[in-house]
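Asks: 3D model of this:
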Amino acid sequence: MSNQKKEGAQEAMQKFGRFLSGMVLPNIGAFIAWGLLTALFIPTGWCPNEYLAQVGAPMSKWLIPLLLGYSGGAAIYGHRGGVLGTIATAGVIAGSDIPMFLGAMIMGPLGGWVIKKFDKAIEDHIPTGFEMLVNNFSAGIIGGILAILAFTGIGPVVLAANAVLRAGVEAIVAMGLLPLASIIIEPAKVLFLNNAINHGVLSPLGIQQAEQYGKSMFFLLEANPGPGFGVLLAYWFFGKGMAKESTPGAMIIHVLGGIHEIYFPYILMKPVLVLAVIAGGMSGVFTLNLLGGGLIAPASPGSILAVLAMTPKGAFLANVADFLVATAVSCAVASIFIKGSHDDGSEESLEAARESMTEMKNRGKDMPSNDNEKKVSGAELKRIVYACDAGMGSSALGAAGLRKKLKKAGYTDISVTNCAIGNIPKDAQLVVSHEKLAERALEDSPQAEHIWVKDFTQNNVFDIISARLKGEGVETKAAPVQEDTVKEGILTKANVKVGLKSVSKEEAIKAAGELLFKGGYVEEPYIQGMLNREKDITTYIGKGIAIPHGENAVKECVKESGIVVLQYPDGVPFGDDKAYLIIGIAGRGNDHLAILANLATTMDEYSDEQLHELYTTKDPDVLYKVFTKVD
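Replies: Down below sits the predicted model:
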């Protein structure tokens, strides 16, 4: 097989794994609830109770498969896809006598895909006023057809395939060959291919086995933190330089936090160490099989704490032994390679490994290229739209900056506006959006050319557009630039706070939200919306500035446009960066755009020394004048 074909297969597996994770991980709470009820009340549980044990059966039979079906359909086509995925999953459940997890993973996405294709086919043929009628009846009719198809066709096929797969796995277990699974699982973890194996095969089989026997080893084949912990221990004992010094923190994150990705760079730095994790994994599985261990439900994340929490009565010794043996063997094998290595474990080596890990993790993502087929000619370009989740913060700032640059360059006939994803105008010719929103932006405005950026303010969008305009000889007009007027009350001197003591990112965002709430700009739920927005895409925009604002779901909580400025001279950590100015935004209409335009100008034109003065000044008037000036 050629390298290109191998990479293509790897990318396909990564996409498949990520899609399965998107169905399973949001519903882990349901798995845990079912597992705890089972562990407590079944005849072999901690508190046997025949009456209460009845609660668990509907969860595995109906609740969890329906949740999986909804998540799979919603991943394809939002809420409408989720509803169709749930209806289709109900059909496959009704025709089975086992938990139909695999059936849900098929019918959920299929239901979302079918209704998406149907809607696209009829979108231009629905008479005005009949939209709701058509939408409701089409969902009901198509859902019913899919449910029948699942009941009569898909269900029996899945049952037969499940029986074959289960028989094969049980045969492997009976022959004592289950430890060999680590030869596939451990390298797959480092290559980010484990999700397809874990969520596609191991977890469904494990749940069936746990329902019958009260526990399953399958839940621990991938989740055991022992193999990775052993590699980190070996680096701590025998490593050098940055690789050695960084392992204590990595061990805590890995073992207690369950974030296995933390140890992947250490293996990529010395790929031969994959043999260590394979040996550790095989030893752990052998021990687990020998002592009769297992879990009652998936341990997510793969923390030793989560493993112990999902351990049923009578399996603690086996599961702890599984972890310890895997750690010891992995550490012993890794120590041999690390001691015999001439690599100095420098920071550069570790950083290179981390970059390699990130590249592998991102490989295969559905990230369109900026070199998309649609190209708007310079002579035709009249409407540029910046789009973000809520349409009031980062996109407004990016639009303000580009608008000012284009006007100063003499291109006064080009409109640059901003909006939320979902509200992109149909006449938009060029759309600029964050790369994480690429798929949504494409779906919302398929007619436009798209440019995706990692940062709305620090990018080359102006250079791309300017080069196109100049190359096609588009005429410039040397007209004076009309600045936006700063409306009174959007930013008040009372809402400029300087000299604040450093706090966490979440505390700083909350403080900005509370100031907006006290100022009467927003309702209280907006504060949580600001915190939620930060979890999705960071609002740090570079040069020591962050602009936290609410997500689209809380946009209705904005009573009137307002901005608050909080200065932290010692900075607030935003990932690897520090923000010295936290600018809380609540935008309603376009009233706040003039201040954002001033902010864009400040970031673009101020030197580092001038910015430092803003970050450290003890006079709030200095900041107030910068943001409210009118040129």
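
Asks: only C-alpha atoms for contact and neighbour calcs from this point on.
Replies: Noted.

Asks: so what's the gap between the host helix or strand of D119 and the chain middle?
Replies: Assigning secondary structure by DSSP states H and E places D119 in helix 101-122. For helix 101-122, the separation from the chain centroid amounts to 22 Å (computed by Cα atoms, centre = their mean, to the nearest Å).

Asks: next: stretch 149-159.
Replies: Computed by Cα atoms, centre = their mean, the separation of stretch 149-159 from the middle of its chain amounts to 33 Å.

Asks: ok, and what's touching it?
Replies: The set of residues external to stretch 149-159 that reach it, using Cα atoms under 8 Å, 6 or more residues apart in numbering, is A88, T89, G91, V92, I93, A94, G95, S96, L102, G103, M107.

Asks: burial count for L406?
Replies: Counted with other Cα atoms under 10 Å, the neighbours of L406 add up to 20.

Asks: packing partners for the helix or strand hosting F237?
Replies: Using DSSP H and E, F237 maps to helix 226-238. When contacts are defined as 3 or more Cα pairs under 8 Å, 6 or more residues apart in numbering; DSSP states H and E, helix 226-238 sits against helix 241-245, helix 247-255, helix 264-269, helix 274-291, helix 316-339.

Asks: would you do the same for the sequence below? I want to compare the two.
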Amino acid sequence: MKPNMRANVQAFGGHLTAMVLPNIGAFIAWGFITALFIPTGWMPNEAFGELVGPMITYLLPLLIGYTGGQIVGDKRGAVAGAIGTMGVIVGADIPMFVGAMIMGPLSAWVVVQMDKRIQHRIPSGFEMVVNNFSLGIVGMILCLFAYEIVGPAVTAANLFVKSGIEALVATGFLPLLAIINEPAKVLFLNNAIDQGIYYPLGLQAAAETGKSIFFMVASNPGPGLGMLLAYAKFGQGLSKRSAPSAIIIHFFGGIHELYFPYVLMKPIMIVAMIAGAATGIATFNLLDAGLVAGPSPGSIFSYLALTPKGSFLATIAGVTTATIVSFLVASAILKMSKAENKEDEFEQSVSEMKDMKAEGAIKPATQQVNKPISFVAFACDAGMGSSAMGASTFKRKLVQAGIDIEVKNFAIEKVPSEADIVVTHESLESRAVNATGLPVVTIKNFLNDPALDELMDKIKQQTVATEQPA
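Replies: Model (predicted):
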């Protein structure tokens, strides 16, 4: 995939993530209510069980539509997004998560365009009247459009996708989804697939049966755990030393981005990931596993917390088999790899980057900053996983060095213009440059990377320079 195309797809996934992730708490609340109070739940309660339907039909899509509208058009956009989403909800007989992802931003965009055209033509004293009535009229039109056009269209598309995936389930070919999921995850395209396709299908299935396997097909922590265990046992150099800490953060913290560099430095390792993921999906399917809501982050704790009554064995079995198969395949790859006789790729790539910088072959982003660095922005796709971990680790090192500057984590599209420099994974560089226009430091590992060491050194140098008397 070409870098620009990949950046565009990543950005699309990032927009979906920005609509869903702020509302994950509501999704989990709905999942717990479903797991506890439906007739097959842990504590069946007919009265409390009545909350399940209205929440998934109205509350969750409206939250997505409101958030999507707010991203595009602030508060007015949020209100327009909610109005448009209501039309698509009533115009369909299935939970309208995809419809909300369409109508929220679309409604806000229409209102923003309208405001640009009329804001300079409003007579003094009539601003409130015009603003309120214009939003109401446009909102009504958007609501009717969503009811008549978008709702039926999304329903038809949903039935097409659902029938295709149900055919995979019926024929036993559901594990083939791993061939799509695993390469997409390593390229940071997982949010476009997971939250654009699997989450809506999973929520629809969970509303009907109380659980869904769709929440598990791309979020299983087992494949990544197996590969990292193989590196911890059979790897060399830096990859071997860093694997144990990556295991803890990945499996228990749910930050899957930690294992991406291990695949990127040895691309054939994607075979181990696909094999492990396919095995996990097959096990989940065979044992009728499912979660009540999407696990975010994808840690073992999230998996167990969202597992419905009677499905713990199936959940644990799917994660375990995925781990074992991924470990066996990854171990075989590491043992057979001719590169094992050379300096470890992880360490070698670090050394090469340092050499190129020393020779002036590349110009580090820190050299592009002509002013003192007082605000470092760590950015990732969602702004809540790897970037949060990287920002906290970097901030801790600064505090230990007695340096007080601002270090925060953001989604790439949300990095403020006040930031002096952006730190992101090398796979997200094009997207970060396009979205921020700021100097970008690219890294392979959010915890330990030579580019972070270089940035730290520059900040230390500027601190010393400012403290010296004139």
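
Asks: superposed, what's their TM-score?
Replies: Comparison of the two superposed chains (TM-score structural alignment, normalised by the length of structure 2) gives a TM-score of 0.77, and 402 aligned residues with a Cα RMSD of 3.6 Å.

Asks: before we move on, back to that, how far apart are the helix holding F237 of structure 1 and its match in structure 2?
Replies: In the superposition with structure 2, the average deviation recorded for helix 226-238 of structure 1 is 0.8 Å (mean Cα distance after the TM-score superposition for structure 1).

Asks: on average, how far is the longest helix anywhere in structure 2 from the matching bit in structure 1?
Replies: Of all the elements of type helix in structure 2, the one with the most residues (DSSP state H) is helix 60-90. Relative to the matching residues in structure 1, helix 60-90 of structure 2 has an average distance of 0.8 Å after the fit, by mean Cα distance after the TM-score superposition for structure 1.

Asks: give the aligned range of that helix in structure 1.
Replies: Residue correspondence for helix 60-90 of structure 2 in structure 1, counting by TM-score structural alignment: residues 64-94.

Asks: looking at the contacts of stretch 149-159 of structure 1, which has the most residues close by?
Replies: Highest neighbour count within the contacts of stretch 149-159 of structure 1: T89, with 36 neighbours (other Cα under 10 Å).

Asks: that residue and L66 touch, don't they?
Replies: Yes. With contacts counted by Cα atoms under 8 Å, T89 of structure 1 reaches L66, the gap being 6.2 Å.

Asks: between these two, which contacts overlap?
Replies: Between them, T89 of structure 1 and L66 have A104 as joint contacts when contacts are counted by Cα under 8 Å, 6+ apart.

Asks: what do we get in structure 2 for E211 of structure 1?
Replies: Under the alignment defined by TM-score structural alignment, E211 of structure 1 is paired with A207 of structure 2.

Asks: so its match touches I56, yeah?
Replies: Yes. If you go by Cα under 8 Å, A207 of structure 2 and I56 touch, sitting 7.4 Å apart.

Asks: re earlier: for the match of helix 60-90 of structure 2, buried residues please.
Replies: Of the residues in stretch 64-94 of structure 1, those with enough neighbours to count as buried (16 or more other Cα atoms under 10 Å) are 64-77, 80-94.

Asks: let me have the helices and strands packed on helix 226-238 of structure 1 in CSV, adding mean neighbour count and distance to L232 of structure 1 as columns.
Replies: As requested, those are exported to CSV (neighbours: other Cα atoms under 10 Å; distance: least, Cα to Cα, whole Å):
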stretch, mean neighbour count, distance to L232 of structure 1
helix 241-245, 18, 9
helix 247-255, 19, 6
helix 264-269, 22, 8
helix 274-291, 25, 11
helix 316-339, 23, 8
